[in-house]
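Asks: give me a model of this one.
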Amino acid sequence: MLFDTHVHLNVSQFDEDREEVIARAKEAGVEYMVIVGFDHETIPKAIELAEAYDYIYAAVGWHPVDAIDMTDKELNWLKELASHPKVVALGEMGLDYHWDKSPKDVQKEVFRKQINLAKKVNLPIIIHNREATEDIISILKEENAREVGGIMHCYNDSVDYVNDCLEMNFYISLGGPVTFKNATFPKEVAKVVPEDRLLIETDCPFLAPHPNRGKRNEPAYVKLVAEKIAELRNVHYNELSEKTTENAKRLFGIN
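Replies: Below is the predicted model of the structure:
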């Protein structure tokens, strides 16, 4: 039993074979997945897919790269969608200092607004972090995000920041990079995260794990992530898959 906590089956890369991709995931043992919507196009599609499949859920948020496009209208839209029975989290949200479409101060403002919305609607948050760790941790602390907690999505930082995240009621989610030959940080983190705070994901169609690196990622490949983490932690694959599924269900409030 596997739970892929972060997929983007709502993007155009899956338009030709979405149903087949979902079927392959089931065959690989993926019992649950959360489709993450992050803008005007992907949010409705995430809801649509969650409504179509019993075992698929949705998260809705505004991506930091597009923070400059978010107005109060979008924030109110997210607030309305938060009450949907298949919406289990707000996100992905956060900071992305790699791209320069949205100024840093705008990203920070939009991030804070979404954290506060999550506290109002009592949903966990999914954090996107690219080259902005110090600022993200500061904002999460300042806005008391531990009230709702959430996920550090596709964690790719030093183990030095893990305790900060755990203390703020966040889970650590690892994806394809943990299988990459030269990816030191994810491997180190995989060994130290407490078993009750560990999650797995694909972030498909991005970051396909070895031996599919460079190809389109898909939820079925989360099994490769789980296998690698089980190896690194020296535990049985079944134990790892069951524990990470249990963790995700607890976080998202899924029975």
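Asks: rest of the way, CA atoms for contacts and neighbours
Replies: OK.
Asks: all strands of the protein, in order?
Replies: 2-7, 30-37, 56-60, 87-96, 125-130, 150-152, 170-174, 198-200 (DSSP state E).
Asks: is it possible to export the ones you listed to a markdown table including mean neighbour count?
Replies: As requested, those are exported to a markdown table (neighbours: other Cα atoms under 10 Å):
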| stretch | mean neighbour count |
| --- | --- |
| strand 2-7 | 28 |
| strand 30-37 | 24 |
| strand 56-60 | 27 |
| strand 87-96 | 27 |
| strand 125-130 | 25 |
| strand 150-152 | 26 |
| strand 170-174 | 26 |
| strand 198-200 | 27 |
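Asks: so which of the ones you listed gets nearest residue 245?
Replies: Closest of those to residue 245 is strand 2-7, at 5.1 Å (criterion: Cα to Cα).
Asks: that closest one vs strand 30-37, what angle?
Replies: 10 degrees (axes from the mean of the first three to the mean of the last three Cα atoms, to 10 degrees).
Asks: burial check on the residue lying closest to residue 157 once chain neighbours are set aside, number of neighbours?
Replies: Excluding the flanking residues, the one nearest residue 157 by Cα to Cα, 6 or more residues apart in numbering is residue 185, at 6.0 Å. For residue 185, the neighbour count with other Cα atoms under 10 Å is 15.
Asks: also this sequence, please, to line up against the first:
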Amino acid sequence: MTSVQITDSHCHLDFPDFDEERDAVIARAIAAGVTRMVTICTKLPALPKVQAISEAHQQVFHTFGVHPMSVADHEPVTVDQLVELSKHPKFVGIGETGLDYHYTSESAEAQKTSLRLHCAAAAEAGLPLIIHARAADEDMARILAEEHANAPFACVMHCFSSGADLARAALDLGFYLSMSGIAAFPKSQELRDIFADAPLDRVLVETDSPYLAPPPYRGKRNEPGYTVHTAKVGAEVFGLSYEDFAAATQANFDRLFTKAAQWAEAA
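Replies: A predicted model of the protein is given here:
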């Protein structure tokens, strides 16, 4: 195992893409230096499977939220439900939630309601909010600012690929931007420039696996071990060695996902 450690702050280990070799995928990640993985639950019926994966692996933590693209198809959860679920020892964040007007603009109003509910739960639980944003920059910036003013919470803009205005709005609220494989694509220079303008202490890395594999695996199934390839691009963006960039993102993850950091210390 490499001595350089890094965290995949957002993956979906419960997805059927991993069913045939989930343990091997996790083992490969650990061998690559990915010592922590946060597996994200996006639908309440999937929570037992997600929770079981985190319980079975020391290196895996989990979250839950109703994905904006699923809001119209699922019963809404309540703030109380989210806060109660968050009491599990390896439950480390609220989400992913957010707004997606690219695929599901017809449910925009329901998405906004769901997003505000998740913001309130994050504030009450004292856990970071995990945001999915696509083609909804103005509404996203406005709602996050309003809800944060009402009851402050920590937050990461997961798989950030929106515009510079939303990046600045999020950073001004003290939030974090997470770099996925999209930032490593050759045609993503504009996105890399947005990250380059962000403070180093507000950047995380993730895979969003099984999606968005970075080069040299683009077009194939992504997995947590490939966090390293995105992080190497991140190091170039910030003019750092891979070791220094990895160390910075580890410190950032610990600062945002305090429950996961405390679990690691206790272990």
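Asks: after superposition, what's the TM-score here?
Replies: The TM-score (TM-score structural alignment, normalised by the length of structure 1) is 0.95; 255 aligned residues with a Cα RMSD of 1.6 Å.
Asks: list the residues that contact the residue lying closest to residue 116 of structure 2 once chain neighbours are set aside.
Replies: In this structure, residue 116 of structure 2 finds its nearest non-sequential neighbour in residue 147, 6.7 Å apart by Cα to Cα, 6+ apart. By Cα atoms under 8 Å, 6 or more residues apart in numbering, the contact list for residue 147 of structure 2 reads 116, 119, 120.
Asks: what about the longest helix in structure 1?
Replies: Taking DSSP state H as the criterion, structure 1 has its longest helix at helix 104-121.
Asks: between that helix and strand 125-130, how many degrees?
Replies: Using the same axes, to 10 degrees: helix 104-121 of structure 1 against strand 125-130 is 170 degrees.
Asks: post-alignment, helix 104-121 of structure 1 versus structure 2, mean distance?
Replies: For helix 104-121 of structure 1, the mean distance to aligned residues of structure 2 following superposition is 1.0 Å (mean Cα distance after the TM-score superposition for structure 1).
Asks: in structure 2, what range does that helix match?
Replies: Counting by TM-score structural alignment, helix 104-121 of structure 1 pairs with residues 108-125 of structure 2.
Asks: if we can go back for a sec, counterpart of the residue nearest to residue 116 of structure 2 in structure 1?
Replies: Match for residue 147 of structure 2 (TM-score structural alignment): residue 143.
Asks: repeat for residue 245 of structure 2
Replies: Per TM-score structural alignment, residue 245 of structure 2 is aligned with residue 240.
Asks: for residue 233 of structure 1, see how far away that match is.
Replies: 9 Å (Cα to Cα, to the nearest Å).
Asks: looking at those two, which one has more neighbours?
Replies: residue 240 (24 against 17).
Asks: pretty sure the residue nearest to residue 157 of structure 1 contacts residue 162?
Replies: No - Residue 185 of structure 1 is beyond contact range of residue 162, at 11.0 Å (criterion: Cα atoms under 8 Å).
Asks: out of the strands of structure 1, flag the one nearest residue 181 of structure 1.
Replies: The nearest among the strands of structure 1, by Cα to Cα, is strand 170-174 at 14.9 Å.
Asks: what range in structure 2 does the closest one sit on?
Replies: Counting by TM-score structural alignment, strand 170-174 of structure 1 corresponds to 175-179 in structure 2.
Asks: residue in structure 2 matching the residue nearest to residue 157 of structure 1?
Replies: Aligned partner of residue 185 of structure 1 by TM-score structural alignment: residue 190.
Asks: on that earlier part again, how about the strands of structure 1 in TSV, adding distance to residue 80 of structure 1?
Replies: Formatted as TSV, those follow (distance: least, Cα to Cα, whole Å):
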stretch	distance to residue 80 of structure 1
strand 2-7	22
strand 30-37	14
strand 56-60	11
strand 87-96	11
strand 125-130	16
strand 150-152	20
strand 170-174	24
strand 198-200	27
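Asks: which one of the ones you listed lies nearest to residue 217 of structure 1?
Replies: Among the strands of structure 1, strand 2-7 sits nearest to residue 217 of structure 1 (Cα to Cα), with 9.4 Å.
Asks: and the closest one, what does it pack against?
Replies: Counting by 3 or more Cα pairs under 8 Å, 6 or more residues apart in numbering; DSSP states H and E, the packing neighbours recorded for strand 2-7 of structure 1 are strand 30-37, strand 198-200, helix 222-233, helix 237-252.
Asks: what range in structure 2 matches that strand?
Replies: Strand 2-7 of structure 1 maps onto residues 6-11 of structure 2, going by TM-score structural alignment.
Asks: average distance between the matching stretch and structure 1?
Replies: Compared with structure 1, stretch 6-11 of structure 2 is 0.4 Å away on average (mean Cα distance after the TM-score superposition for structure 1).
Asks: residues in contact with that stretch?
Replies: Residues contacting stretch 6-11 of structure 2 (Cα under 8 Å, 6+ apart): 33-40, 158, 204-210, 223-224, 227-228, 246-247, 249-250, 253.
Asks: can you check stretch 197-208 of structure 1 too?
Replies: Under Cα under 8 Å, 6+ apart, the answer for stretch 197-208 of structure 1 is 3-9, 13, 154, 166, 170-177, 209, 213-219, 221-222, 225-226, 244-245, 247-248.
Asks: residues in structure 2 aligned with that stretch?
Replies: Residue span in structure 2 matched to stretch 197-208 of structure 1, by TM-score structural alignment: 202-213.
Asks: distance from the chain centre to the match of strand 170-174 of structure 1, please.
Replies: From the chain centre to the centre of stretch 175-179 of structure 2 is a distance of 8 Å (Cα atoms, centre = their mean, to the nearest Å).
Asks: in this structure residue 120 of structure 2 contacts residue 146, no?
Replies: No - if you go by Cα under 8 Å, residue 120 of structure 2 and residue 146 don't touch, sitting 11.1 Å apart.
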